[in-house]
Structures are given as structure tokens and as C-alpha cells.
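Novice: Provide a 3D model corresponding to the input given below.
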Amino acid sequence: MSTTLVHLAGDDTRPLLVVGPSLGTSAETLWSTAADLLGAHFHVVGWDLPGHGRNAWVPEGDLVMADLAADVLAAVDQLTGPGAAFDYAGDSVGGAVGLQLLLDAPERIRSATLLCTGARIGDEDAWSARAEAVTASGTPSLVSASAGRWFGPGFLDREPARGSALLHALSSVQDRGYVAVCGALAAFDVRDRLGGITAPVLAVAGAHDVATPPANLREIADGVQRGRLVVLDEVAHLAPIESPAEVAHLVRETARRGTAGPRDDATVAEVRAAGMAVRREVLGEAHVDRATAGITGFTREFQEFITEYAWGGIWTRPGLDRRSRSMITLTALIARAHHGELAMHVRAALGNGLTVAEIKEVLLQSAIYCGVPDANHAFQIAQTVFDELGVDTGR
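Specialist: The predicted structure is shown next:
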């Protein structure tokens, strides 16, 4: 085994969350701030790439992504005992390792938050050129270019100490370790295997990320069975340090998805709790809080009924992802002219990863099979929702 875990926050009485770094960073410099926010919910541990941070080991020969994933599993086994399941979050190559874990050991990963990454990152020629530059001039030669590529607008002015710590970590990376990881990235391509991933996956993109643009994360969210995409507006390539509070929140929500589905032998209370978790994720905390605050003795049983049967019995099922369920729900609401529910589910569809263009296609399809007047009203409702949310519809 060549990887050891680095304790970041929490303790072993909490569920295990393993976090992975970006190339040129360490788990501590990249994840410590977000980990502090996660420590009340998880035992947060990180791992370092070869020659990075606390990992002094570097490979003698070629390195592939499966090697890194196997090392992470071995380190977790040493911490928890063999076979323990855990939640995972990783940035850039750390996210690529997350995809490899989901493919190689799906039973071990409860949920995955994959940030600023891709099922294929760059191309072989670019990674070969990067490796040659480091071999010739060392990792300190990358600092200037990385400062411009890693961070969103204004980050270094707002957070000079954090930015400086990350760039210092880059200059301290062993050259051979950095080059070995470049080789692993050059060979990594799992785009044709994404459909086999069944665990809940949140793909998080930085709007200003040049290395792994939002399209890379959209590909992951669309390709896996239970994927969702979030784009962070002020972020470039290192989301955990650029937006730690938002990342911590997203990791918690994704982990909750990993435990939301009830077991076959679940009690009514467990099914209802799972349904409430999904209901909050799909409709939003504020909406559900308003609905539950308005419960009376007259409406209580109905609210429990829909939470248990609709959200706990149907929305938690793994057979369809939430994007597909949103499309079906929009169509059904249009067909039945349930206009009061439609606005709520247009909002939910955006949260489940549908784009404005995709919602438009659902409404156009509904015009044929449900009726033009129904679709006309649906377009008006959807446009009102987009206007309220400030969503650009291309006017």
C-alpha cells in the first residue's frame, strides 16, 4: 500500500467521508476549510497523490487511475476494516479516482461528489507536454500558470493566504510523483462506462474552469444513472477551497441521497423518512418547510401519505434518475392541467439538472400528445418561474 489517510475533521463515531485532491495540491491545503464544516456530520479523511503532501511514495513505473483507486481502498480498509462503505468527494484527479472507485468497487461507495473533473480530462499530448515541462524544470515552474488556471476571479485578492498555501504545496510536490499522475490522467477515459454507475453522483463544475469546463461535468451527470449537475458561478478549478461552504452543503446533500432509499424490509417510519429526505432535495428546503408548517389535524394523514408513497415509494427507486422522473412528472402535470403543481415541478426540474432547453423540449413534446392549449399554458407558467429565478431563457 502506498497511500495513507490524513485525518481532517470529525471522529470515527460519524459516517466516513473520504476526500481526494487535485493534481499539485494536498488533501489538507485543498479540503481543510470545507472539512471543518463537515466534521459535525462525518469523519473526514483525505488522501494524497504520490509525491504530494504527506505521501512521499512515488511509483517506479507507470501509474494508472485504477492503481490510485486501489490504494485508496486499501487505506480505508486499514482504517475501518475490510469492505466498509463510505461517501466520497474529489476534485480534478481526485474526482477521476472517484469515478474509478464507482466502477471498480461500487458496493463501497454510498455517494460521490465529483468536482471540477471529467470522465476524460485533457488529452494524451497535453499531459505528455506537462510531464516533459516538469521533468525539465520542476514543479515550481508551474506556479505562475496554475495561479491563473486554478482560481476564479478575485479569489487571490480575497483569500491570499489560502491561495499562497496551495501554490506553495504545488512547488513542494516531488517531480516524479507529479509526472506519474500526468501519465495516469493521459490514459484515463471512462466515458463509455458511465452508464454502469448506480450510486448517487453530484457533478460540480466551476463556471470559470478552463481545465475541466462545465461540459465535462454535464457529461458525468448525464452519463451515470443517478446524476445531477451543479455549476458554481465564482469558481474555477479548486471548488473545495474557492467555495468551501457551498461544497460542504453539496457533499452533505449528496451523502443524504446515498442513504435515502429505503431497504426492502424498511419500516413505514423509515420509508417516510427516506421520502422526506428526497422531497426536500427535489422541492427545496423552503418549500417543504412551508408545507409542513401548514399541516393541520385535517391534512396530516394526507401529507404523511404523499411523503410515504410518492416520495418514499417512487422517487427513491433506483430504476430512473431524477432527471427522467422530472420529465415524466412535467408531462403528467401538463396532461392533467395541474397548473398549481406545474410551477413547483419546473423549479424541481432545474434542481434535478434539466436545462431550460430540455424543459422546452418536454413542453413541445407535450403539445403533440397532451394538447396545444395545455402546452401553451405550461410555457407561460415555466417562463414565469424562469423570470422569478432570474434564469436566462435567451430572449
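
Novice: contacts and neighbour counts: CA atoms only from here.
Specialist: OK.

Novice: what is the helix or strand containing residue 17 packed up against?
Specialist: Per DSSP states H and E, residue 17 falls inside strand 16-20. Applying 3 or more Cα pairs under 8 Å, 6 or more residues apart in numbering; DSSP states H and E, one finds that strand 16-20 contacts helix 27-38, strand 43-47, strand 86-91, helix 93-104.

Novice: wait, which of those is closest to residue 6?
Specialist: strand 43-47 (5.0 Å; Cα to Cα).

Novice: contacting residues around that closest one?
Specialist: Strand 43-47 is contacted from outside by 3-21, 26-28, 31, 35, 38, 72, using Cα atoms under 8 Å, 6 or more residues apart in numbering.

Novice: do the same with stretch 185-193
Specialist: Residues outside stretch 185-193 that contact it (Cα under 8 Å, 6+ apart) are 64-65, 93, 103, 119-125, 127-128, 220, 223.

Novice: list the buried residues of that stretch.
Specialist: Neighbour-count burial for stretch 185-193 flags 185, 186, 187, 188, 189, 190 (criterion: 16 or more other Cα atoms under 10 Å).

Novice: here's the other one to compare against:
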Amino acid sequence: MTVPTLPATELAGDASRPLLIVGPSLGTTCATLWASTARLLGDVFHVVGWDLPGHGGAPVGGAFTMAELARGVLELADRVGVARGDAGTFAYAGDSVGGAVGLQLLLDDPDRVDAAVLLCTGARIGDEAMWRDRAALVRTSGTPSMVAGSAERWFAPGFLDREPATGSALLHALSDTDDEGYAQVCDALATFDVRGRLGEIATPVLTIAGAHDGPTPPESLAAIAHGVQHGRSVVLGEAAHLAPAEAPETVAALLRGHLQPVPTPIRRVAEPSADADRAATRQIADGADGDAYARGMAVRRAVLGDAHVDRATERADDLTAPFQELITRYAWGEVWGRDGLDRPTRSMLTLALLAALGHEAELAMHVRAALRNGLTREQVAEVLIHTGVYAGVPVSNSALGVMQRVFAEIDAADGAL
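Specialist: From the prediction side, this is the model:
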């Protein structure tokens, strides 16, 4: 058994920013899986990825365990730290086997990882017989034999039609993966099982599941979040097994919210003084509400988009800033951030209520949000038609008009590109 030497790939940001190390799924490279999400994080993190043995040109050595693979990531972190001029802690995010490595890191060397996001993974993935069989198949028939099955397992319905270039790059990376390197990872996964040790993990953990993920379904991620000491889980309605590539904007927003230091929301209070020049802005800490605010901001950005949230916060003044904090913390953090309903369902409920109450400006905003949350245009229309049966025909008539205007604006903007 050996500790693999894992090459580091610079994905975004620079050494002046906090270090975020991201890990790949079996059969992918960190660049093909994480590039889009990393670009969205480069303003706040120095994002560095690692590749599995035999993946993306990484060398293939002897057999290894998951614990030794995690040790390889720590050695990579040390090398990156030397290049950065620091050898401190880092944030970590990993998908599938990359997430399993994250769990191993949190168990073996928790003081090195500040916070972790584990995506589309499990404390136990599959079973030993499955992984041994797959390793044998790949050693006999090569990684190209895995492409057809992976195309079905990896992506949510319709993704390959919407994003053919991204899907093609990921599948080509799989086909190009070294057969022995792929098989060695299968052998390491065959004996990986830390389900009984989750309670040892005290590092804050966010798990992200894909609603369409068969290999590691949402229940697998929820079990991790419930098993660790400080965890929570989010389900993405628009993703399957490769969430960083399928939903980069949503994943980036969630990573920002979980991995950055919890921001102290600013409540602007004019100091009592007759002299306007002495009026000041001071920060009032929210204490336990800080986590809800950070979670709410991540969810709000994921649902409404960065541009909308940035406009809303930039327009805030001394009188309206407290309201922006309120809706971020409670509406988005405490309600939209709950696990009981997925986001497409919350979008449908919101559309129906806003239509019934006649809040057309908010309805237009949430028609756009519903599309971001994975609803089709036909599903949006169905919700608004259904609402008319219970809230009145004029309600549907007005709401469908708002919907048509939003779709026309979207189409016009797309045509201008």
C-alpha cells in the first residue's frame, strides 16, 4: 500500500485568498467537474483541485486505501501551502469519491480542515462486490466500457441536451482515464465504510445531494448530515451525481454561504447627534442568527441569482437594510433553507400564493426563480392554471399574463446574446 502522489491544478483565484481544495468524482478530472463552479468562487477563494491516480494524467502507482488517498490530499495541501507561503488550514469540497475522501480527512486530521462541503457521496457507497466487479470489468474492457452507463447515472434528465459540451468533456475524461487507476479507486471504495464513525466529526459539514442521483441518493447525504456533530443537507432538484458541473451557480452559492466566515449582517443605525458628520454606521452582531443569515444568503442567491440579490442589497439604505437582513435570515435561511421540501416544490407553492394574492411584481421574480429551480415553462403554466380553480379565474388570467411577459423578456435577452 502506498500514499498516492496527487498533482494540484490551479482552478481559480490566487494565493491572497483563503485556500479551497476540491476533489473529483470517479472517472472525472477536477477541471472538467469543477471549472465552472470554481470560476464563480475565484473572487473569494484560491481554488485548487486534485485528480485521482490515472485521471487527468495523474500518475498511477501501487494500490491504496481511502485513508492513504486522504493522506495524499494532505500532502498536496502541504505542497500548495509552501507555494502560498503558509501551511495552515483549508476549506474542502468533494464530489462522490472526492466527498468520501473529505469524510476521511475530517476523521484523520480534523484540525487541518476549517469546514467541508460533501456532494453526491456517502459514508458507504455501494458494496464491496459491486466495486470488485467493476474493477475487474475495467481491467478487462477498459474505461470506455463505462461511458454508456455513466452517461445515465451522472446527469439529471435533459442535462446532456442543455449542456452538450460539458457532458461531452466529462465523458471524454472518463474514456481517457487509465484503466488501472480507475480500478484502484474501485478497490479503495470497496472497503470504505465510515458510517459508524460519523459522530466523531465536529467540523461543520454541508452535504449537497442531487434529487436525480441514483448511486448516492439524497438519503445518503442526509445520513451524513444527521450523523456528524454539526451538519445540514441540501437537495438540488436540477442535479444528479455531478452537481458542480450540473448546477455550478447553485453549488457556488452554497459553498460561499458555508465555507466563508459567517458574515455579521450590518444593521445601520444613525448615532444620536445633531451633527450629521458624526452619523455613523455600526455593526450589530446577530449571534445565533448568523448561521441563518449565511445560509439564507446562499439560498437566496441560488434561487434568485447573484444579479438580483446584488441589486436589492445595493439599493438598501439606512431605513431598508434591516428588512433585507430580515428576509435573508428568516424567509431564505429559516424557511427556504429547510430540508422538508425541495426547491421545485417550494417554487410551485410560492407561485400559487403570489398569484392568488395578486402580488404581480413578486410573481414575476419568482417565475424566473422557478426556472432556476428546475421547473419547466409548462410546469409554471400548470401551477398558475391550477391556482385559478381554487382562487378564481381572474387570478390565473392575470398571472398567466405576468408569466408570458417574463418568458418574452427572457427570450429577448437570449436573442440579444
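
Novice: rewinding a little: specify the stretch among the helices and strands packed on strand 16-20 of the first structure that is closest to residue 345 of the first structure.
Specialist: Closest to residue 345 of the first structure of these, according to Cα to Cα: strand 86-91, at 28.5 Å.

Novice: so where is the closest one in the second structure?
Specialist: Alignment note (TM-score structural alignment): strand 86-91 of the first structure is matched to residues 90-95 of the second structure.

Novice: average offset between that stretch and the first structure?
Specialist: Once fitted to the first structure, stretch 90-95 of the second structure is off its aligned match by 0.6 Å on average (mean Cα distance after the TM-score superposition for the first structure).

Novice: from the chain's centroid, how far away is that stretch?
Specialist: Averaging C-alpha positions (Cα atoms, centre = their mean, to the nearest Å) puts stretch 90-95 of the second structure 11 Å from its chain's average.

Novice: identify the residues contacting that stretch?
Specialist: Contact with stretch 90-95 of the second structure is made by 18-25, 99-102, 112-121, 242-244, 259, as judged by Cα under 8 Å, 6+ apart.

Novice: before we move on, back to that, could I get the buried residues of stretch 185-193 of the first structure as a markdown table with distance to residue 151 of the first structure and secondary structure?
Specialist: A markdown table is the format used below for these (distance: Cα to Cα, whole Å; DSSP: H, G, I helix; E, B strand; the rest coil):
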| residue | distance to residue 151 of the first structure | secondary structure |
| --- | --- | --- |
| 185 | 21 | helix |
| 186 | 23 | helix |
| 187 | 26 | helix |
| 188 | 24 | coil |
| 189 | 25 | coil |
| 190 | 27 | coil |
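
Novice: how far away is residue 382 of the first structure from residue 356 of the first structure?
Specialist: Remark: distance between residue 382 of the first structure and residue 356 of the first structure (Cα to Cα, to the nearest Å) = 9 Å.

Novice: with residue 87 of the first structure instead?
Specialist: In this view, residue 87 of the first structure and residue 356 of the first structure are 31 Å apart by Cα to Cα.

Novice: and for residue 350 of the first structure?
Specialist: 8 Å.

Novice: repeat that for residue 177 of the first structure.
Specialist: In this structure, residue 177 of the first structure and residue 356 of the first structure are 43 Å apart, going by Cα to Cα.

Novice: quick one: which of these two has more around it?
Specialist: Higher neighbour count among residue 177 of the first structure and residue 356: residue 177, with 22 against 19, using other Cα atoms under 10 Å.

Novice: what lines up with the more buried one in the second structure?
Specialist: Per TM-score structural alignment, residue 177 of the first structure is aligned with residue 181.

Novice: part of a strand, is its match?
Specialist: No - according to DSSP: H, G, I helix; E, B strand; the rest coil, residue 181 of the second structure belongs to no strand; its state is helix.

Novice: wait, it touches residue 60, no?
Specialist: Yes - if you go by Cα atoms under 8 Å, residue 181 of the second structure and residue 60 touch, sitting 5.7 Å apart.

Novice: joint contacts of those two?
Specialist: Both residue 181 of the second structure and residue 60 are contacted by 53, 54, under the criterion Cα under 8 Å, 6+ apart.

Novice: rewinding a little: just flag the most distant two among the contacts of stretch 185-193 of the first structure.
Specialist: Across the contacts of stretch 185-193 of the first structure (Cα to Cα), the longest gap, 27.6 Å, separates 128 and 223.

Novice: give me the more crowded residue out of those two.
Specialist: Here residue 128 of the first structure and residue 223 are compared on neighbour count by other Cα under 10 Å; more neighbours surround residue 223, at 19 against 16.

Novice: alignment lookup: the more buried one to the second structure.
Specialist: Taking TM-score structural alignment, residue 223 of the first structure has residue 227 as its aligned residue in the second structure.

Novice: surely that match and residue 199 touch.
Specialist: Yes - counting by Cα under 8 Å, residue 227 of the second structure touches residue 199, with 5.5 Å between them.

Novice: all helices for the stretch 151-300 of the first structure, in order.
Specialist: Taking DSSP state H, counting those that start in this stretch to define them, one finds helices in the stretch 151-300 of the first structure at 155-158, 160-172, 175-187, 214-223, 239-242, 244-260, 268-283, 285-293, 300-306.

Novice: winner for burial among these?
Specialist: Mean neighbours per residue, mean count of other Cα atoms under 10 Å, is largest over the helices of the stretch 151-300 of the first structure for helix 239-242, with a mean of 26.

Novice: which bit of the second structure covers that helix?
Specialist: With TM-score structural alignment as the criterion, helix 239-242 of the first structure aligns to 243-246.

Novice: quick one: contacts for the residue lying closest to residue 229 of the first structure once chain neighbours are set aside?
Specialist: Nearest residue to residue 229 of the first structure in three dimensions, chain neighbours excluded: residue 203, at 4.8 Å (Cα to Cα, 6 or more residues apart in numbering). Counting by Cα under 8 Å, 6+ apart, residue 203 of the first structure touches 113, 114, 115, 116, 217, 218, 220, 221, 227, 228, 229, 230.

Novice: now do the same for residue 203 of the first structure: its match in the second structure.
Specialist: Using TM-score structural alignment, the equivalent of residue 203 of the first structure in the second structure is residue 207.

Novice: gap between that match and residue 395 of the second structure?
Specialist: Residue 207 of the second structure sits at a distance of 39 Å from residue 395 of the second structure (criterion: Cα to Cα).

Novice: quick one on the thing from earlier: for the match of residue 223 of the first structure, give its distance to residue 340 of the second structure.
Specialist: Distance of residue 227 of the second structure to residue 340 of the second structure, computed by Cα to Cα: 18 Å.
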